[in-house]
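Peer 1: just coords:
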């Protein structure tokens, strides 16, 4: 395994399960583009009260899980305990929408999905039904207390890569007018001018929801100048949230390792939200924003049903 650029050597990658449904395994040393998909960081399907105590910062996932458990119609009982990226939306699991988008972008040659030991079999079963080869990797955790944190999972997904990487949170869903091809083309143009350039997404957020999201402030050239983790509306004039869809150049990946090394002894909360890393990255590398019209927040049953309605197969 080759070390990534930077001063911090990568820790050994957890055992990965290669899932292949007929395609030849992609040689990582020859890959020209990687995609990392992180599953929902919360581990397990616990009763609502226990789950809320175990991971209060995961209130959005807890809210959906509790809604599913408490639904009296019986229509959604089969979804209890399903990781959010595997919830069916528009006739397929949420994360499969991303796989279909990846298939349209030739620059994307490898897909790595990072999950935990509890959910790994579910993702392997899901991947068995796809034509595209991907690697399913676990961070080794089986409980919320053991979890590595979202930023550490980014490093696990990137381990050994010397290529540009697209990081996507597996529970992120964007509207049908979003073009991944356009995003990649914009990133390539930025990279031609600044080798460490990175590209993130911005999406509108309502006044009442500012405090629920990571907010970015941008200048005229769409360079990100500030990242605020769930600020109060009066603390910023920006109404742009930053979904976890990040394109990082290979030249900038060492900043990921450095961030984790610097926060090695910090509380898990400092590395359990990917926005905390972006807030650091904007002071170390040029980070630009690509605007999208909407970001779906599958936080509760009603928002999940709205999502299903908007993605009904035509």
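Peer 2: Nice, thanks for sending it over. Values in this document were obtained by computation on a predicted structure and should not be read as measured data.
Peer 1: C-alpha only now, for contacts and for neighbours.
Peer 2: OK.
Peer 1: What count of nearby residues applies to residue 126?
Peer 2: 15 (other C-alpha atoms under 10 Å).
Peer 1: Show me what the host helix or strand of it is packed against.
Peer 2: Element membership for residue 126, per DSSP states H and E: helix 120-128. Contact analysis of helix 120-128 by 3 or more C-alpha pairs under 8 Å, 6 or more residues apart in numbering; DSSP states H and E lists strand 16-19, strand 134-138 as its packing neighbours.
Peer 1: Strands along the stretch 101-250 of the chain, start to end?
Peer 2: Listed in chain order, the strands of the stretch 101-250 of the chain (DSSP state E, counting those that start in this stretch) span 110-115, 134-138, 165-169, 198-204, 214-218, 224-229, 240-241, 245-248.
Peer 1: out of the ones you listed, nearest to residue 100?
Peer 2: strand 110-115 (11.9 Å; C-alpha to C-alpha).
Peer 1: helices or strands up against that closest one?
Peer 2: Taking 3+ C-alpha pairs under 8 Å, 6+ apart as the contact cut, strand 110-115 packs with strand 34-38, strand 134-138, helix 150-158.
Peer 1: adding another structure so you can compare the two:
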């Protein structure tokens, strides 16, 4: 199994902080967002390497980070060749780009590179292996306004996913979907088909929502917290929460 960390965005909502610097390498509590993510997956026995897909503008920053990193698994920095927010590939196309460029033919743990979490993904991997299906994550979100701005699950009692609704006006549940996914090797060919059939490609949740309609997918309720560093206010909040941690 490989981890694929999506880090090719341009984070325009965090300008000026990210005008010339990638969001995943911003520090929260004395560690970069990316380091906190990699730490959460590096000790999972099944993981063989970590792939960070980025862009031509920020690739050198990630190469410098890689050269200083000391993790147990190999790190691969992959440049998707884009140079601006206007010509970015989008998350789903970046997933396919990585699969095709690196000839990936094994299970894939896909993580957005702009989230800070307080748990290890090992329990998620264990859950996915028990289900023997592709899996997504979820957490309870009490705020209606927040649910209307994210993906929301419709599930059976055992968390088999019936559907995932993106930014629904009337949410079918309080289960929000953060950008962490486990894609089975057997389902990887479906990603190209999804794009060929017009699946949205900018947000990684577009692929998860499409996949739920094609094959069996289960959802794992997070056993910790996650902080989406979407804008300056969210970044400042996370810094306060992780101060000294």
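Peer 2: Cool, got the structure. In this text the structure is predicted, and so the values were computed from the model without any measurement.
Peer 1: Residue 236 of the first structure is nearest to which of the helices and strands packed on strand 110-115 of the first structure?
Peer 2: The nearest among those, by C-alpha to C-alpha, is helix 150-158 at 24.9 Å.
Peer 1: Just the residues contacting that closest one, thanks.
Peer 2: Residues from elsewhere that reach helix 150-158 of the first structure, judged by C-alpha atoms under 8 Å, 6 or more residues apart in numbering: 10, 13-14, 36-38, 41, 112-114, 137, 139, 165, 167, 256-257, 260, 271-274, 277.
Peer 1: Map residue 202 of the second structure onto the first structure.
Peer 2: Taking TM-score structural alignment, residue 202 of the second structure has residue 272 as its aligned residue in the first structure.
Peer 1: circling back: so for residue 80 of the first structure, which of the helices and strands packed on strand 110-115 of the first structure sits nearest?
Peer 2: It is, among these and with distance given as C-alpha to C-alpha, strand 34-38, at 19.8 Å.
Peer 1: Compute the inter-axis angle for that closest one and helix 150-158.
Peer 2: For strand 34-38 of the first structure against helix 150-158, the angle between stretch directions is 140 degrees (axes from the mean of the first three to the mean of the last three C-alpha atoms, to 10 degrees).
Peer 1: Strand 34-38 of the first structure maps to which residues in the second structure?
Peer 2: Taking TM-score structural alignment, strand 34-38 of the first structure hits residues 2-6 over in the second structure.
Peer 1: Could you tell me the angle between the longest helix seen in the first structure and strand 198-204?
Peer 2: In the first structure, taking DSSP state H as the definition, the longest helix is helix 180-193. Helix 180-193 of the first structure runs at 130 degrees relative to strand 198-204, counting by the same axes, to 10 degrees.
Peer 1: and the angle from helix 180-193 of the first structure to strand 165-169?
Peer 2: Angle of helix 180-193 of the first structure versus strand 165-169, following the same axes, to 10 degrees, is 140 degrees.
Peer 1: And helix 180-193 of the first structure, what's buried?
Peer 2: Across helix 180-193 of the first structure, burial judged by 16 or more other C-alpha atoms under 10 Å covers 183, 184, 187, 188, 190, 191.
Peer 1: Now render those as TSV, adding distance to residue 307 of the first structure.
Peer 2: Below are the buried residues of helix 180-193 of the first structure laid out as TSV (distance: C-alpha to C-alpha, whole Å):
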residue	distance to residue 307 of the first structure
183	23
184	25
187	28
188	31
190	32
191	34
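Peer 1: And those, which is closest to residue 107 of the first structure?
Peer 2: residue 184 (8.2 Å).
Peer 1: Quick one: map the closest one onto the second structure.
Peer 2: Using TM-score structural alignment, residue 184 of the first structure pairs with residue 125 in the second structure.
Peer 1: Report the contact partners of its match.
Peer 2: Applying C-alpha under 8 Å, 6+ apart, the residues near residue 125 of the second structure are residue 182.
Peer 1: where's it relative to residue 157 of the second structure, distance?
Peer 2: 20 Å (C-alpha to C-alpha, to the nearest Å).
Peer 1: What about the equivalent of residue 86 of the first structure over in the second structure, how many residues nearby?
Peer 2: Under the alignment (TM-score structural alignment), residue 86 of the first structure pairs with residue 25 of the second structure. The local packing of residue 25 of the second structure (other C-alpha under 10 Å) involves 19 other residues.
Peer 1: How about the one 3 residues further on?
Peer 2: Other residues near residue 28 of the second structure number 24, with proximity taken as other C-alpha under 10 Å.
Peer 1: okay but it is in contact with residue 237, surely?
Peer 2: No - Residue 28 of the second structure is not in contact with residue 237 according to C-alpha atoms under 8 Å; the separation is 9.8 Å.
Peer 1: what's the burial count for the counterpart of residue 145 of the second structure in the first structure?
Peer 2: Here residue 145 of the second structure is matched to residue 208 in the first structure, going by TM-score structural alignment. By other C-alpha under 10 Å, 9 other residues sit near residue 208 of the first structure.
Peer 1: what does residue 68 of the second structure give?
Peer 2: Residue 68 of the second structure: 9 neighbours (other C-alpha under 10 Å).
Peer 1: re the thing from before, now render the helices and strands packed on helix 120-128 of the first structure as TSV, adding distance to residue 154 of the first structure.
Peer 2: Shown next, in TSV, are those (distance: least, C-alpha to C-alpha, whole Å):
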stretch	distance to residue 154 of the first structure
strand 16-19	15
strand 134-138	11
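Peer 1: Now distance to residue 155 of the first structure and mean neighbour count too, for those, in TSV please.
Peer 2: Converted to TSV, these look like this (distance: least, C-alpha to C-alpha, whole Å; neighbours: other C-alpha atoms under 10 Å):
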stretch	distance to residue 155 of the first structure	mean neighbour count
strand 16-19	14	16
strand 134-138	12	24
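Peer 1: Among the ones you listed, single out whichever gets nearest to residue 61 of the first structure.
Peer 2: Using C-alpha to C-alpha, the nearest of these to residue 61 of the first structure is strand 134-138, at 19.5 Å.
Peer 1: which residue numbers in the second structure go with that closest one?
Peer 2: So strand 134-138 of the first structure sits over residues 75-79 in the second structure, by TM-score structural alignment.
Peer 1: That stretch against the first structure, how far on average?
Peer 2: Mean deviation of stretch 75-79 of the second structure relative to the first structure after superposition (mean C-alpha distance after the TM-score superposition for the first structure): 1.0 Å.
Peer 1: how about the helices and strands packed on strand 110-115 of the first structure in TSV, adding distance to residue 293 of the first structure?
Peer 2: Listed next are these as TSV, based on distance: least, C-alpha to C-alpha, whole Å:
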stretch	distance to residue 293 of the first structure
strand 34-38	22
strand 134-138	29
helix 150-158	25
